[in-house]
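Chemist: quick one: sequence plus predicted model below, questions after.
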Amino acid sequence: MNLNPKVNFAVTPLLRIAYEEHGPASGEPIILLHGFPYDPRAFDEVAPALAERGYRVIVPYLRGYGPTRFNNPAILRSGQQAALAQDLLDLMHALSIPQAALCGYDWGGRAACIVAALWPERVRCLVTGDGYNLQDIPRSTQPLPPETEHRLWYQYYFHTARGVEGLTQNRRELCELLWRLWSPTWKRGAELYPLSAPSFDNPDFVDVVIHSYRHRFMYAPGDPTLEWMEEQLAAQPAISVPSISLCGADDGVGPAPEHDEDAEHFSGFYERRVLAGVGHNIPQEAPEATFKALLDLLEG
């Protein structure tokens, strides 16, 4: 594991995106996208293995994480799903990548799924954590089963002023708690968490996180320039690119249901793999399975 990877930067219309790169610049590109509350360390065992096979591997820090910064103080610190997808498109443009294999989970999986759904020509294939990650925002006010609502406590906490202050004062402790709750059977969380925790010290982390969890429930307006994309996402478009969904059987926030409820959203090749003993942090808990899923799509 490389504890001091080189960080590069790509300037986009809104951000100076920090990213780590592995493998030859001439290799077929793969973009690996982390979630909340994680960072590129989630792919420390996946990215080098892919690079050894000749792929060009890009691992960005999402908006609000690590060294990634907004270009202007006036830019809305949006965490909405359309913003994450636009950042991915902008990064691909800045790095002159016309098409890439995408792999992501949680927030990163959402960005990857959106780009795969709306711009399939830009996506060679998709490995998605927990299936179809597009938020169904128009129906977000409908209550879920009580056990599901219980697991989403942190989202409702972030809807309050107390939650904003709690995340501000206790971001490392709160994120560490989420790691434990969401990956209850993972033995290496306590060891590896300190490697990711500094990414949450980003000055925009709190604002982006709070906006993300408020916007998805229609408690905060989104970026007006992205409303066109949100309108398309409200139709829950299908994903046509070859896709594999990896689901953690022990996921403490979104355990894999026995019946695959997401299959209907994939119109091309699609396979779901439920990973025993794995929680929410899929690529870090199951790097071999993540690596294999990508190779099965790229080389199978």
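Modeler: Received the coordinates, thanks.

Chemist: from here on, just use CA atoms for contacts and neighbour counts.
Modeler: Noted.

Chemist: please tell me how far the residue nearest to Arg151 when sequence neighbours are not counted sits from Trp182.
Modeler: Leaving aside its sequence neighbours, Arg151 sits nearest to Val253 (CA to CA, 6 or more residues apart in numbering; 5.5 Å). Separation of Val253 from Trp182 (CA to CA, to the nearest Å): 5 Å.

Chemist: anything in contact with each of these two?
Modeler: Common contacts of Val253 and Trp182, defined by CA atoms under 8 Å, 6 or more residues apart in numbering, comprise His280.

Chemist: tell me, how many residues neighbour the residue nearest to Arg151?
Modeler: 18 (other CA atoms under 10 Å).

Chemist: you'd agree it is up against Trp179?
Modeler: No. Between Val253 and Trp179 there is no contact under CA atoms under 8 Å: 10.1 Å.

Chemist: where do the helices of the stretch 201-300 of the chain begin and end?
Modeler: Assigned by DSSP state H, counting those that start in this stretch, the stretch 201-300 of the chain shows helices spanning 205-215, 227-233, 282-285, 287-299.

Chemist: deepest in the core, which of those is it.
Modeler: helix 282-285 (a mean of 25; mean count of other CA atoms under 10 Å).

Chemist: so what's the residue nearest to Arg151 up against?
Modeler: 148, 151-152, 181-182, 280.

Chemist: comparison target, given below:
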Amino acid sequence: MVVEKFVKTKKLNMAYEVTGPEDGEPVVLLHGWPDCPRTWDEVLPHLHNRGYRTYVPTLRGFGSTKFLDDDARRTGGPLAFAADIKEFIDALNLAPVNIIGQDWGASTAMNLSCLYGTDLVKSEVVLSEGWKIFGRLSLEQVKNYWYQWYMTTPQGMEYVRKRQSEFALFMWKQWDPKYQMTAQKATVLTSYFQNPDWAEVTLDTYRQRWGYDPFDEEYADLQASLDATSEIFVPTLNIIGKSDSCTDYKMASDMGDYFTGRFEQQFWDDGGHFIQRERPRDVALAAAEWFK
């Protein structure tokens, strides 16, 4: 049984799990929303077999990760997540490190790569997410993002706060209808949403994204750095499923324009949003090959 460990960052007592060969090259795996660290369980053995030691943190608002200050704003969004993970990597002395991220985890990885380059991120594999797409959404993508604008309404906020598990599982069915989640896996998954901060971090992420919550000025310096450049030179493999009904792969088809280093994009037939759950071996092998 894997023992959950904890490390303190500026804002959090962050839960994480570390497994694999003790002398293995480190890989940090970042889960998305609405998901949890268990999303990597079937990916990890394939990475371990190829000599990688894996570090799987639990993002703010999920599971056992807790804010240190009861009065701190429950800020969501990629800059807050990026700050947390930068401090996590620094605390464990992992840099420069390979990263695999999906959804929120993918956007976090790309923000870290843009902000800190190869001093922090050696190489990255980003799943089910594009880069710099929010200002030019297609109508298909607008349709996919209905849930984000629902959360800007009083009704949506109340739903997320009172019925978080139901809301999250509905999104799974929408985004990945071919993936058959067992009742046991659903129970484990939704247990991570019982964190008292889950709803507030979720709401702040999307409300702040579209201007319905104020920007958290604590991250102003990071935002200024991002505004100064959109280019990423960290080696990046991007994988999006063609059946992903959250992220329309066509919206991300030109993201290579922002990557000045080694870049490859793969669109997997029949892949849904949680592609690491559907095809864990394929994801692990693609990542191991990319990191070589």
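Modeler: Great, that's in hand. All of these numbers come straight from a predicted model, not from anything done at the bench.

Chemist: mark which of the contacts of Val253 of structure 1 are buried, thanks.
Modeler: Neighbour-count burial (16 or more other CA atoms under 10 Å) applied to the contacts of Val253 of structure 1 gives 181-182, 280.

Chemist: could you dump these to TSV with distance to Gly104 of structure 1?
Modeler: Converted to TSV, the buried ones among the contacts of Val253 of structure 1 look like this (distance: CA to CA, whole Å):
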residue	distance to Gly104 of structure 1
Leu181	20
Trp182	17
His280	12
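
Chemist: just the closest of those to Asp90 of structure 1, please.
Modeler: Nearest to Asp90 of structure 1 out of the buried ones among the contacts of Val253 of structure 1 is His280 (CA to CA; 27.0 Å).

Chemist: doesn't Asp251 make contact with that closest one?
Modeler: Yes. Counting by CA under 8 Å, Asp251 is a contact partner of His280 of structure 1 at 4.7 Å.

Chemist: identify the contacts common to these two.
Modeler: Common neighbours of His280 of structure 1 and Asp251 (CA under 8 Å, 6+ apart) are 182-183.

Chemist: quick one, helices of the stretch 1-150 of structure 2?
Modeler: Going by DSSP H, counting those that start in this stretch, the stretch 1-150 of structure 2 shows helices at 44-49, 78-91, 104-116, 139-144, 146-150.

Chemist: ok, the equivalent of Gly268 of structure 1 over in structure 2 to Tyr150 of structure 2 distance?
Modeler: In structure 2, Gly268 of structure 1 lines up with Gly261, judged by TM-score structural alignment. Separation of Gly261 of structure 2 from Tyr150 of structure 2 (CA to CA) stands at 37 Å.

Chemist: tell me the one among the contacts of Val253 of structure 1 nearest to Gly27 of structure 1.
Modeler: His280 (29.6 Å).

Chemist: give the aligned equivalent of that closest one in structure 2.
Modeler: Checking TM-score structural alignment: His280 of structure 1 goes with His273.

Chemist: swap in Ser240 of structure 1?
Modeler: Checking TM-score structural alignment: Ser240 of structure 1 goes with Phe233.

Chemist: leaving out the residues flanking it, which one is nearest to its match?
Modeler: Here the residue nearest Phe233 of structure 2, using CA to CA, 6+ apart, is Gly261, at 4.1 Å.

Chemist: now for the one you found: which residues touch it?
Modeler: Counted by CA under 8 Å, 6+ apart, Gly261 of structure 2 has contacts 232-236.

Chemist: mind checking how far Phe88 of structure 2 is from Asp71 of structure 2?
Modeler: 22 Å.

Chemist: neighbour count for these two, which is higher?
Modeler: A direct count of neighbours by other CA under 10 Å for Phe88 of structure 2 and Asp71 places Phe88 higher, at 22 against 7.

Chemist: residue contacts, the aligned residue in structure 1 for that one?
Modeler: When structure 1 is aligned by TM-score structural alignment, the residue opposite Phe88 of structure 2 is Leu91. Contacts for Leu91 of structure 1 (CA under 8 Å, 6+ apart) come out as 10-12, 17.

Chemist: count of residues packed around Glu218 of structure 2?
Modeler: 11.

Chemist: assess the claim that the match of His280 of structure 1 and Pro177 are in contact.
Modeler: No. Counting by CA under 8 Å, His273 of structure 2 sits too far from Pro177 to count as a contact (9.4 Å).

Chemist: circling back: count of residues packed around the match of Ser240 of structure 1?
Modeler: Neighbours around Phe233 of structure 2, by other CA under 10 Å: 16.
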